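S.K.: give the three-dimensional model of this entry:
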Amino acid sequence: MRIELLLKGAYERLNFVSETAQLDAQLLLAHVLDVSTSYFYTWPEKQVSDDNIRVFDDLLSRREQGEPVAYLLGHQAFWSLELEVSPCTLIPRADTERLVEVALQVLEQTDQTPTTRILDLGTGTGAVALSLAAELPHSTVIGVDLIDGAVELAGRNATRNRIRNATFLQSSWFDALQEQAPFEVIVSNPPYIDPDDKHLSQGDVRFEPKSALIADNHGLADIEHIVATAPDFLAPQGYLIFEHGYDQAAAVREYLTTRGFTKVASFQDLGGNDRVTMGQWTQV
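M.R.: The predicted structure is shown next:
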């Protein structure tokens, strides 16, 4: 079958389950054929072998069931990196790049030295930690995750992207970090979805680990814990920076202010939603 006809049928199949049906189909077929998606515009009349059609059909069937494209491909682009992904942790999303941007803005305003230390709590694929490490090659970045598989995955992503100033440890938040402190900046994209949120049963998130998505107290329990504990691990004048839900910024600002943080502020994502909040620890 010709590429153009194969893709046309794939668009029609995925149109009912994905808002990006055309892109999904192209990415999956490019993966099967080991080509770039631009190949399809240059060679639409090329024939696809029966074996490749069978593999493509299997991937389409899995996508029709809602399985994320990133899991089907085994990788996902984030910032300037190409990251291996796995069902043991979340798929990096574009909104989280805002967390990287805010952290870089903060670090640009501070006196960076070769001893600048950055901590990423709940690192997952290592997306945030590795993006910061790539942009700040003279810093030391540590990422921690509760899940051993995520720690191993983040380490593979460091190797994949040739990043040498980031290391990854297994830890439940700060538990294994007593000897690593202090840090000039602590960043985190923690679980922040309410366990009763109806969206957990919809779309791609059905296939992602709930432990990386949900938190008690309407999604705020882990953020509360990090805010309460972070000052013990921050350097003087250090910053704590979170990603959070679109409707949680006011609560996160209140937690930070009550704990004694200053310069508390929130930042919007590309959709105009408050997505990242930070505070500076100025107490001695």
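S.K.: every contact and neighbour count from this point should use C-alpha atoms.
M.R.: Will do.
S.K.: elements contacting the longest helix anywhere in the chain?
M.R.: Looking across the chain with DSSP state H, the single longest helix is helix 50-64. The helices and strands touching helix 50-64, judged by 3 or more C-alpha pairs under 8 Å, 6 or more residues apart in numbering; DSSP states H and E, are helix 3-14, helix 21-33, helix 69-73.
S.K.: what's near enough to touch Leu33?
M.R.: If a contact means C-alpha atoms under 8 Å, 6 or more residues apart in numbering, then Leu33 has Asn52 as its contacts.
S.K.: give me the distance between it and Asp50.
M.R.: Distance of Leu33 to Asp50, computed by C-alpha to C-alpha, to the nearest Å: 12 Å.
S.K.: repeat for Ala235
M.R.: 60 Å.
S.K.: the two: which is more packed in?
M.R.: Ala235 (20 against 10; other C-alpha atoms under 10 Å).
S.K.: the more buried one should be in a strand, yeah?
M.R.: Yes - assessed by DSSP: H, G, I helix; E, B strand; the rest coil, Ala235 belongs to a strand.
S.K.: could you double-check that it lies in contact with Ile186?
M.R.: No - checked against C-alpha atoms under 8 Å, the pair Ala235 and Ile186 is beyond contact range at 9.9 Å.
S.K.: distance to Tyr255 added to the helices and strands packed on helix 50-64, as JSON lines?
M.R.: Output for these, formatted as JSON lines (distance: least, C-alpha to C-alpha, whole Å):
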{"stretch": "helix 3-14", "distance to Tyr255": "43"}
{"stretch": "helix 21-33", "distance to Tyr255": "40"}
{"stretch": "helix 69-73", "distance to Tyr255": "34"}
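S.K.: and of these, who's closest to Leu119?
M.R.: Closest of those to Leu119 is helix 69-73, at 25.8 Å (criterion: C-alpha to C-alpha).
S.K.: other SSEs contacting that closest one?
M.R.: Checking 3+ C-alpha pairs under 8 Å, 6+ apart, helix 69-73 ends up next to helix 21-33, helix 50-64.
S.K.: could you dump those helices into TSV with distance to Leu121 added?
M.R.: Below are these laid out as TSV (distance: least, C-alpha to C-alpha, whole Å):
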stretch	distance to Leu121
helix 21-33	31
helix 50-64	31
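S.K.: for the comparison step, fold the sequence that follows:
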Amino acid sequence: MEPTVARTSPPLPGVRGLLDGIPGQRAPRPAEPSAAAPAEVPTGAPAGAPAEPRQGLGRRLPRVPVPFTLSYAAVLAVTSWVTAHAGPALVHALHQASSTDVAHLLRAPVPVLVASALWVAGGFASPFTLGFLIVLSALERRVGGVRTAVVFLLGHVLATLATEVPVGLAVLAGHLPDSSLHRLDYGISFGVAASVGALAGLLRPWLRWPLLAAFGGMLLQDLIAFTDPLTNWGHLIALVTGVVTWPWVRRWQREATGHGEAAVA
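M.R.: Predicted structure coming up:
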């Protein structure tokens, strides 16, 4: 219900002193303006006039510019809470069921590719979560939510297949044990890396190349450290996938905003 401005009526002159012995009669109060239809005040009303009724809540709230990013972040917050508070056995079972390992990709490729992108390796406080919020929101403002999702999923899917298919072939050739078919592989990092590569194509050169150099250099350092070579190769493949989408994201930006190359402060 919208707030209404209370109106104060001037006091009516008393009649008790004029008619002794007769109880004073209370005059009817003037009708209050209806809350459903508050009175309009013309522009330039004098001081002391009732304030103009405020608009509805839906009109006061700003339009959310990045619904895909915020909705996805809410899902990641929920799954991260489950990871932090559920029992270790349950968390391991959920991660294992969502893993894009060779065994799951052969049985149910589409469901497992989607499920694996619902978890954050390292929890919601992971650096990739911050990168997710910054990069995807910036990309979504330029090309829209659906196209941002396409870029994210493209990097996620292609990098996953590029790292898992060789594992399956190596197992068939006898170079890796059968246990390699069931390794844990989940998270949003491939999609984030692809989104970084795509967003770089929409930036001015003075910002584009330092971003690619810094992010690519970090990925190369991880690869040289050789702690998780398959995942590290996947990050580089996803970054290159994002760079390959430059002609498409630039066209999408022109269609969405009517502008060409845009700078980001």
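S.K.: TM value for the aligned chains?
M.R.: For this chain pair, the superposition-based TM-score is 0.29 by TM-score structural alignment, normalised by the length of the second structure; 119 aligned residues with a C-alpha RMSD of 5.7 Å.
S.K.: show me what counts as buried in the helix or strand hosting Ile223 of the first structure.
M.R.: Using DSSP states H and E, Ile223 of the first structure sits within helix 221-229. Residues 221-224, 226-227 are the ones in helix 221-229 of the first structure that count as buried (16 or more other C-alpha atoms under 10 Å).
S.K.: which outside residues touch stretch 194-213 of the second structure?
M.R.: Against stretch 194-213 of the second structure from outside (C-alpha under 8 Å, 6+ apart): 135-136, 138-139, 148, 151-152, 154-156, 238-246, 249-250, 261-264.
S.K.: quick one: buried ones out of those?
M.R.: Buried, going by 16+ other C-alpha under 10 Å: 135-136, 138-139, 148, 151-152, 154-156, 238-243, 245-246, 249-250, out of the contacts of stretch 194-213 of the second structure.
S.K.: just the ones of these in helices?
M.R.: Among those, the ones falling in helices (DSSP H) are 135-136, 138-139, 148, 151-152, 154-156, 238-243, 246, 249-250.
S.K.: contacting residues around stretch 85-92 of the second structure?
M.R.: With C-alpha under 8 Å, 6+ apart as the test, stretch 85-92 of the second structure has contacts from 82-83.
S.K.: show me the contacts for the closest residue in space to Ala198 of the second structure that isn't next to it in sequence.
M.R.: Leaving aside its sequence neighbours, Ala198 of the second structure sits nearest to Gly242 (C-alpha to C-alpha, 6 or more residues apart in numbering; 4.3 Å). Neighbour list for Gly242 of the second structure: 151, 155, 193-199 [criterion: C-alpha under 8 Å, 6+ apart].
S.K.: widest-spaced pair of these?
M.R.: The widest separation within these (C-alpha to C-alpha) is 12.8 Å, between Gly155 and Leu199.
S.K.: count the neighbours of the nearest residue to Ala166 of the first structure once chain neighbours are set aside for me.
M.R.: Excluding its sequence neighbours, the residue lying closest to Ala166 of the first structure (C-alpha to C-alpha, 6+ apart) is Val141, at 4.6 Å. Close neighbours of Val141 of the first structure, defined as other C-alpha under 10 Å, add up to 27.
S.K.: I'd assumed Arg117 was in contact with Val141 of the first structure.
M.R.: Yes - Val141 of the first structure is within contact range of Arg117, at 5.9 Å (criterion: C-alpha under 8 Å).
S.K.: same list (the buried residues of helix 221-229 of the first structure) but as CSV, adding distance to Leu59 of the first structure.
M.R.: CSV is the format used below for the buried residues of helix 221-229 of the first structure (distance: C-alpha to C-alpha, whole Å):
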residue, distance to Leu59 of the first structure
Ala221, 37
Asp222, 36
Ile223, 37
Glu224, 40
Ile226, 39
Val227, 42
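S.K.: pick the one among these closest to Ala158 of the first structure.
M.R.: Taking C-alpha to C-alpha as the measure, Ala158 of the first structure lies nearest Ile226 of those, at 25.1 Å.
S.K.: for the first structure, which segments count as strands?
M.R.: 75-78, 81-84, 117-121, 140-145, 166-170, 183-188, 234-243, 262-268, 274-281 (DSSP state E).
S.K.: dump the ones you listed into TSV; add distance to Asp24 of the first structure as well.
M.R.: Converted to TSV, these look like this (distance: least, C-alpha to C-alpha, whole Å):
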stretch	distance to Asp24 of the first structure
strand 75-78	13
strand 81-84	17
strand 117-121	31
strand 140-145	30
strand 166-170	32
strand 183-188	29
strand 234-243	27
strand 262-268	27
strand 274-281	26
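S.K.: compare those and give me the one nearest Ala10 of the first structure.
M.R.: Of all these, strand 75-78 comes closest under C-alpha to C-alpha, at 20.9 Å.
S.K.: packing partners for that closest one?
M.R.: Strand 75-78 of the first structure packs on strand 81-84, going by 3+ C-alpha pairs under 8 Å, 6+ apart.
S.K.: for the strand it packs on, enumerate the helices and strands it packs against.
M.R.: strand 75-78, helix 148-160.
S.K.: apply 7 Å and report the result again.
M.R.: Judged by 3 or more C-alpha pairs under 7 Å, 6 or more residues apart in numbering; DSSP states H and E, strand 81-84 of the first structure is in contact with strand 75-78.
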